[in-house]
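Asks: sequence unknown, structure follows:
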């Protein structure tokens, strides 16, 4: 049963359909909320939405996805529907996300960037157990594609024009 009702959709500030725009908007929202942009490595996202008044956000993907965060060696499962309430530095009431601990899948409920040490992020399970990791383990660098920049570009700084070499990507 979906947590996203027609009433929630109608009250949403933003609703998007299609993987490309949903990828872009979800990463943007995470960044705006001071969270690492790689927390939700979903694929084939069909719909995403955000209710600004309550902070409720949802993402729907075609099928469940398992992702291993290599820097910390953790396997995480993302269901077909992921929902949460999001605010600066926090994700609360998370649904659809589980992490594997030993041989058990543990449902996550909250994610918080440490206020006193913003380089640390904590994940809390519904049972109350929690783990803390470096934020950098969940940060994804944007890969820029070659957009036709000339090899010999001119950069103007104040009144000085500099010749610069631009590498092709």
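Replies: Arrived safely. The shown structure was predicted, so the numbers you read here are calculated from the model rather than taken from an experiment.
Asks: hey, let's count contacts and neighbours off CA atoms from now on
Replies: Fine.
Asks: tell me the buried residues in whichever strand in the chain runs longest?
Replies: For the chain, the longest strand by residue count, based on DSSP state E, is strand 74-87. Within strand 74-87, the residues scored as buried using 16 or more other CA atoms under 10 Å are 76, 77, 78, 79, 80, 81, 82, 83, 84, 85, 86, 87.
Asks: over to stretch 48-67?
Replies: In terms of neighbour count (16+ other CA under 10 Å), stretch 48-67 has its buried residues at 48-51, 55-61, 64-66.
Asks: including distance to residue 95, could the buried residues of strand 74-87 go into JSON lines?
Replies: Shown next, in JSON lines, are the buried residues of strand 74-87 (distance: CA to CA, whole Å):
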{"residue": "76", "distance to residue 95": "13"}
{"residue": "77", "distance to residue 95": "11"}
{"residue": "78", "distance to residue 95": "9"}
{"residue": "79", "distance to residue 95": "8"}
{"residue": "80", "distance to residue 95": "10"}
{"residue": "81", "distance to residue 95": "8"}
{"residue": "82", "distance to residue 95": "6"}
{"residue": "83", "distance to residue 95": "5"}
{"residue": "84", "distance to residue 95": "6"}
{"residue": "85", "distance to residue 95": "10"}
{"residue": "86", "distance to residue 95": "12"}
{"residue": "87", "distance to residue 95": "16"}
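Asks: and here is the other one:
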């Protein structure tokens, strides 16, 4: 039953293949959602898909990836396939992402920025427990500053 639902969500979706194109599309997705561009530091992405009507997205990579976010001292594991339903500043019903807490891997089911002015991003578990961190900890070095300068330049032109 679950595979039938997954297949129906993938119908009418934009699907991209190839490592460089998929990396570009994953960054475009994060940018469009107003989420930090370093949030999904995936390697060897083979497929990215998005059904704009339902908000369903998926990313497939060759192998599982573990990434250490040094600014917050957390290690996150990204499965070979990551799925989510997306809307501005939010990824919900997330699968394929786990965070290391002490000796346990904790499933992350939602990522959101509730208040953009706070500069915080929240990660929620299926049990409702959440933790917030500075969104800047998930930016790609140099990218946040470039985007911020561009926004300031655009405002000056108005």
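Replies: Sure, I can see it. Here the structure is a predicted model, which means the values were calculated and not measured.
Asks: what are the ranges of the helices in structure 1?
Replies: Secondary structure of structure 1, counting by DSSP state H: helices at 6-11, 19-32.
Asks: for residue 136 of structure 1, which of those is the nearest?
Replies: Of all those, it is helix 19-32 that lies closest to residue 136 of structure 1, at 13.0 Å by CA to CA.
Asks: may I see the buried residues of the closest one?
Replies: By 16+ other CA under 10 Å, the buried positions in helix 19-32 of structure 1 come out as 19, 22, 23, 25, 26, 27, 29, 30, 31.
Asks: residues making contact with stretch 54-62 of structure 2?
Replies: Identification of contacts with stretch 54-62 of structure 2 by CA atoms under 8 Å, 6 or more residues apart in numbering yields 9-10, 26, 42-51, 79-87.
Asks: that older thread, and the longest strand of structure 1 against structure 2, how far off on average?
Replies: By mean CA distance after the TM-score superposition for structure 1, the fitted strand 74-87 of structure 1 averages 0.4 Å away from its aligned residues in structure 2.
Asks: other SSEs contacting that strand?
Replies: Applying 3 or more CA pairs under 8 Å, 6 or more residues apart in numbering; DSSP states H and E, one finds that strand 74-87 of structure 1 contacts strand 56-61, strand 65-69, strand 90-101.
Asks: please produce TSV containing the ones you listed, extended by distance to residue 140 of structure 1.
Replies: Formatted as TSV, these follow (distance: least, CA to CA, whole Å):
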stretch	distance to residue 140 of structure 1
strand 56-61	19
strand 65-69	11
strand 90-101	18
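Asks: out of these, which is closest to residue 142 of structure 1?
Replies: Closest of those to residue 142 of structure 1 is strand 65-69, at 16.6 Å (criterion: CA to CA).
Asks: now residue 64 of structure 1: closest residue in space that isn't a chain neighbour?
Replies: Spatial nearest neighbour of residue 64 of structure 1, chain neighbours left out: residue 79 (4.5 Å); criterion: CA to CA, 6 or more residues apart in numbering.
Asks: burial measure for the nearest residue to residue 19 of structure 1 once chain neighbours are set aside, as a count.
Replies: Closest residue in space to residue 19 of structure 1, ignoring its immediate chain neighbours: residue 45 at 4.5 Å, by CA to CA, 6+ apart. By other CA atoms under 10 Å, 21 other residues sit near residue 45 of structure 1.
Asks: where's residue 45 of structure 1 relative to residue 58 of structure 1, distance?
Replies: With distances taken as CA to CA, to the nearest Å, residue 45 of structure 1 is found 11 Å from residue 58 of structure 1.
Asks: residue 37 of structure 1 now?
Replies: Distance from residue 37 of structure 1 to residue 58 of structure 1, by CA to CA: 15 Å.
Asks: check residue 71 of structure 1 too.
Replies: Residue 71 of structure 1 is 26 Å from residue 58 of structure 1, by CA to CA.
Asks: next: residue 118 of structure 1.
Replies: Distance, residue 118 of structure 1 to residue 58 of structure 1, by CA to CA: 25 Å.
Asks: over to residue 140 of structure 1?
Replies: Here residue 140 of structure 1 is placed at a distance of 20 Å from residue 58 of structure 1 (CA to CA).
Asks: please apply the same query to residue 82 of structure 1.
Replies: Between residue 82 of structure 1 and residue 58 of structure 1 the computed distance is 6 Å (CA to CA).
Asks: how about residue 92 of structure 1?
Replies: Remark: distance between residue 92 of structure 1 and residue 58 of structure 1 (CA to CA) = 12 Å.
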